[in-house]
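> With the sequence up front, the predicted model follows.
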Amino acid sequence: MEFIREQLVRYGASTELAGLLSSWIMVVLIAGLSVVANFIAKKVVHGVVARFVKRNRFKWDDMLLERQVFQKLSHIVPVLIIYYFSPLFPSYQALLAKAAFCYFTIVGIVVLNACLDAADDIYRTYEVSKLKPIKGYIQVVKIFIFLVGAVAVIATLIGQSPIILLSGLGALSAVLMLIFKDSILGLVAGVQLASNDMVRVGDWIEMPKYHADGDVIDISLNTVKVRNFDHTITMIPSYALISDSFRNWRGMQTSGGRRIKRSIYIDASSIAFCSPEMIERFRSIHFLTEYVTERQRDIEAYNAERRIDTTVKVNGRQMTNIGVFRAYILHYLKQHPNIHQEMTLLVRQLAPGEYGLPLEIYAFTNTTVWASYETIQADIFDHIFAVAPEFGLRVFQNPTGYDLQQAGRSEARREGQVGVG
């Protein structure tokens, strides 16, 4: 700096002007040196460190590289340069030292935050992470680091001891928590929602406690705004999404398939063994030709091997109309163009009850659009209800007025025939 001042004086500048210009030139040189040093540090990180990390056999350092720990650490270099050259400016040395310390503290917080994220990523590579996750503990550590860093920066800027600052905040904490209770709860909830990716704008959520069933249209500090499917608006406190349970349908929407889980109830009195005529009729059904042929062959081989008398139906193995019907539905769904074939596809019996035997269809459509989903589901069950009588099965239904009227007419005709006779 003295050399620059002497050169300016030699070229005719006054002493006062030379001192001012030398200071500004030195500031520019220090700034340029900081930028160049930061650039070199990043190049070293991306070049040498990244190449070393990718070539070694360890995997944990790849997590550090993905979280940009080394790149963020390179920001310390300009701070060290500024702090080293601060004695050149005695009038501003204290201010520069404070600024360098604050910047160093912020960089340290950012680096520690990235290291904690990388530690969580490394821990998730082990099976034990599924049983004992540590993300919650890491978040607590992050909050502690942020609080300590914020207190250190504020104390440095105001020139007071951090202990004095903490004691002053402690005296006001009760009043602040009372006044800003909802905001504090909303802030904590917002951090939890964002860090855990629990809800986003555009998600379809369902929360019966607040009569919410629709799309999230806004997330603010205190409330989450949901537009229900009846176009009403529900306002949910942000912290309620943390303290209470809710359903987020995002997983269904991103999976590309929506579940069909519905049963038809078969009248148990219509279930029977298949007669030879029924078997031949079922064999002519396109979806059942191969199934009936292979099934009948297996049954005949089983009964012949054990010399079973098949003249009595209860002996040996026999096909039933409900079993063939179940196989038909399964083959029908496997050939359906709107059923997702890569997801779970089941046709199963549930426990029989007062409404008959439930036959449940468990499948997924290949679309998540609500209107299309309902149409596909309705078309499938239209077909199932219509085809059930072809298998000699009756769908259960409680007696209606029409059924009672028909029964009354049948009874009247029967009594009339008896009277005539």
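Done, it's in. Computed from a predicted structure; not experimentally measured. Numbering: from 1, shown residues only.
> Please make it C-alpha for all contacts and neighbour counts, starting now.
Will do.
> What is the longest helix of this protein by residue count?
helix 93-124 (DSSP state H).
> Quick check: buried residues in that helix?
96-124 (16 or more other C-alpha atoms under 10 Å).
> Helix or strand next in line after it, which one?
helix 128-131 (DSSP states H and E).
> what does the helix or strand following that next one rub up against?
Counting by DSSP H and E, the next helix or strand C-terminal to helix 128-131 is helix 135-158. Here helix 135-158 makes contact (C-alpha atoms under 8 Å, 6 or more residues apart in numbering) with 98, 101-102, 105-106, 109, 113, 116, 120, 161-162, 165-166.
> now do stretch 246-258
By C-alpha under 8 Å, 6+ apart, stretch 246-258 touches 198-199, 203-208, 340, 343, 364-368, 373.
> Just list the residues touching residue 30, thanks.
By C-alpha under 8 Å, 6+ apart, the neighbours of residue 30 are 81, 82, 85.
> got a winner among these for most neighbours?
residue 82 (19 neighbours; other C-alpha atoms under 10 Å).
> Pull out the buried positions in whichever strand or helix holds it.
Secondary structure assignment for residue 82, by DSSP H and E: helix 76-85. Neighbour counts using 16+ other C-alpha under 10 Å place 76, 77, 78, 79, 81, 82, 83 of helix 76-85 among the buried residues.
> swap in stretch 178-198?
182, 183, 184, 185, 186, 187, 188, 189, 190, 192, 193, 198.
> mind listing which of those are in strands?
Per DSSP state E, strands hold no members of the buried residues of stretch 178-198.
> I'd like to know how far the residue nearest to residue 122 when sequence neighbours are not counted sits from residue 268.
Leaving out its chain neighbours, the residue that sits closest to residue 122 by C-alpha to C-alpha, 6 or more residues apart in numbering is residue 60, at 5.8 Å. Between residue 60 and residue 268 the computed distance is 61 Å (C-alpha to C-alpha, to the nearest Å).
> what about versus this one:
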Amino acid sequence: MHNFLEKLFGWCYLILQKIHFGDTLSSYLSLLVNLIVLCICAFIIFVFFRTILVSLFTLIAKKTKTNFDDLLVSNNTARYIAYLIPFLFIYKSVPVILEHYVYWEAMFGKVVGVYIILLSLWIIRSVLNAIKDYLKDVPKFSDKPIDSYIQVIMIVLWIYGVGIIISKIFDIDKSTLLGTLGAISAIVILIFRDTILGFVASVQVSLNDMVRIGDWITFDKYGADGDVIEINLATVKVRNFDNTTTTIPTYSLISDSFRNWRGMLDSDGRRIKRHILVKSNSVRFLTDSELENLKKIQLIAEYIETKQHEITKYNQTHHIDKSELINGRNMTNFGLFRKYITSYLEHHAGLNKNMTLLCRQLQPTAQGIPLEIYCFSKDQRFIPYEYIMADIFDHVIASISYFDLELYEMPSNKNLEN
């Protein structure tokens, strides 16, 4: 290679000497011609390899089934390599052209060397970006924080590359440079504090499987309530349900509390836990005539018949005086309503019967007696879930009057006037 370069750039000086140009003039003129030749050769090499490499990468991308080579093309890997080759040619040519100009040879050699290092880093970055894009389409890795790992690798490479550039420019030995960097490690840690914390958080989030891309999370501190669309070294991006985007520092996922709804979405049902308030003064015992009328409600007709027979037998056995309803055992409108709602839930097609399902009475409050429905919908999706819950409470509110019960609600100005 060296002999070829000497022939390529040495002919001009020999010709000028033969036609009796002075040594100094011959040297400067040959330098000028050689620089022009170098630029022309570098341009030709660039155009040639760019055409060859881009065409070759595109052809391979079309022929193969995998899309990794397509991603290499879209990330301009071939173009960066095409830029690198002429600079390698220039780097080898500079010592030959500037053989008699030691100072300028050192200067140009350092500049070209620095640019080669930067181009090499850009090539590696384009390949890593292609790997990142490829892994995101692989189901096994689609929910992993690939961005964080790629960024960590690039940070390490950039630090290493900058170290080589510094040692090359200032002619510093690499071991000396490493010692100097060790001495200022505290400053480096301070500068890259968020990056280091983000890296540690990314590793913990990945190893503990705390958050995946696509998870629905709620983070009240940052006002986030939506799907995770990106996890990188410094931030986690959440697309909220109102189509806004919230950016959360990655290390906050391990330092603060947040809610991940993945477990619910992966389970067999989504919990419905909501109550209504029943006026306490509307709760009372039921007479036999009222019970006969309530037997028309199919869901509890059999229950009333069985319970009525059981209570009558008990009261007769214990000689209970039924001239007053309070004596002995009795059914209440509230208890019967709870039984009706439980039966209604058991027959509802949208609920998972294999999970907890109940209608219960909670601690009475100043506003009335809470009647809570606790069950799980089969469909965990937001819209179907809300529809099922609304359907249940529409029925609860509409049916409460059949049991002569009343819902509590704050009186309006019109009620107060009356």
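Good, I have the coordinates. All of these numbers come straight from a predicted model, not from anything done at the bench.
> Turn the contacts of residue 30 of the first structure into JSON lines, columns for distance to residue 315 of the first structure.
Shown next, in JSON lines, are those (distance: C-alpha to C-alpha, whole Å):
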{"residue": "81", "distance to residue 315 of the first structure": "94"}
{"residue": "82", "distance to residue 315 of the first structure": "95"}
{"residue": "85", "distance to residue 315 of the first structure": "100"}
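> Name the nearest of the residues you listed relative to residue 236 of the first structure.
residue 82 (48.9 Å; C-alpha to C-alpha).
> Can you tell me what that closest one aligns to in the second structure?
Under the alignment (TM-score structural alignment), residue 82 of the first structure pairs with no residue of the second structure.
> ranges for the strands of the second structure?
216-219, 224-231, 235-240, 245-249, 259-260, 270-278, 358-361, 369-377.
> for the last one, packing partners?
It refers to strand 369-377 of the second structure. strand 270-278, strand 358-361 (3 or more C-alpha pairs under 8 Å, 6 or more residues apart in numbering; DSSP states H and E).
> whereabouts in the first structure does the shortest one align?
Think strand 358-361 of the second structure. Against the first structure, strand 358-361 of the second structure falls on residues 346-349 (TM-score structural alignment).
> give the contact list for the closest residue to residue 82 of the second structure other than its chain neighbours.
Distance criterion C-alpha to C-alpha, 6+ apart; nearest residue to residue 82 of the second structure, sequence neighbours excluded, is residue 50 at 4.9 Å. The contact partners of residue 50 of the second structure, by C-alpha under 8 Å, 6+ apart, come to 78, 79, 82, 83.
> Redo the residues you listed as a markdown table? Include distance to residue 161 of the second structure.
Formatted as a markdown table, the contacts of residue 50 of the second structure follow (distance: C-alpha to C-alpha, whole Å):
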| residue | distance to residue 161 of the second structure |
| --- | --- |
| 78 | 21 |
| 79 | 21 |
| 82 | 20 |
| 83 | 18 |
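> which non-adjacent residue is nearest residue 320 of the second structure?
With C-alpha to C-alpha, 6+ apart, the residue lying closest to residue 320 of the second structure is residue 328, at 5.7 Å.
> Could you find the counterpart of residue 117 of the first structure in the second structure?
Using TM-score structural alignment, residue 117 of the first structure pairs with nothing in the second structure.
> let me fix that: residue 258 of the first structure
Match for residue 258 of the first structure (TM-score structural alignment): residue 270.
> Give me the range in the first structure that stretch 245-259 of the second structure lines up against.
Stretch 245-259 of the second structure maps onto residues 233-247 of the first structure, going by TM-score structural alignment.
> tell me which residues in that stretch are buried?
233, 234, 235, 236, 237, 238, 239, 240, 241, 242, 246.
> measure that stretch end to end?
End-to-end for stretch 233-247 of the first structure, by C-alpha to C-alpha: 17 Å.
> Could you tell me how far it lies from the centre of the chain?
17 Å (C-alpha atoms, centre = their mean, to the nearest Å).
> so where's the longest helix in the second structure?
helix 23-63.
> matching residues in the first structure for it?
Going by TM-score structural alignment, helix 23-63 of the second structure sits over no part of the first structure.
> rewinding a little: I'd like to know which of the buried residues of helix 76-85 of the first structure is nearest to residue 218 of the first structure.
residue 76 (38.2 Å).
> and the closest one, what does it touch?
104, 107.
> quick one: it and residue 53 of the first structure, what's the gap?
Distance from residue 76 of the first structure to residue 53 of the first structure, by C-alpha to C-alpha: 21 Å.
> Is there a neighbour count for residue 217 of the first structure? I'd like the number.
15.
> same deal with residue 120 of the second structure?
If we define neighbours as other C-alpha under 10 Å, then residue 120 of the second structure has 17 of them.
> what's the matching residue for it over in the first structure?
So residue 120 of the second structure corresponds to nothing, using TM-score structural alignment.
> can you put the helices and strands packed on strand 369-377 of the second structure in a markdown table and add distance to residue 418 of the second structure and mean neighbour count?
A markdown table is the format used below for these (distance: least, C-alpha to C-alpha, whole Å; neighbours: other C-alpha atoms under 10 Å):
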| stretch | distance to residue 418 of the second structure | mean neighbour count |
| --- | --- | --- |
| strand 270-278 | 22 | 18 |
| strand 358-361 | 32 | 17 |
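> got TSV for these, with distance to residue 234 of the second structure too?
Shown next, in TSV, are those (distance: least, C-alpha to C-alpha, whole Å):
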stretch	distance to residue 234 of the second structure
strand 270-278	32
strand 358-361	45
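> quick one: which of those is nearest residue 12 of the second structure?
Among those, strand 270-278 sits nearest to residue 12 of the second structure (C-alpha to C-alpha), with 83.7 Å.
> The closest one versus strand 369-377: what angle between them?
On the basis of axes from the mean of the first three to the mean of the last three C-alpha atoms, to 10 degrees, strand 270-278 of the second structure is oriented at 160 degrees to strand 369-377.
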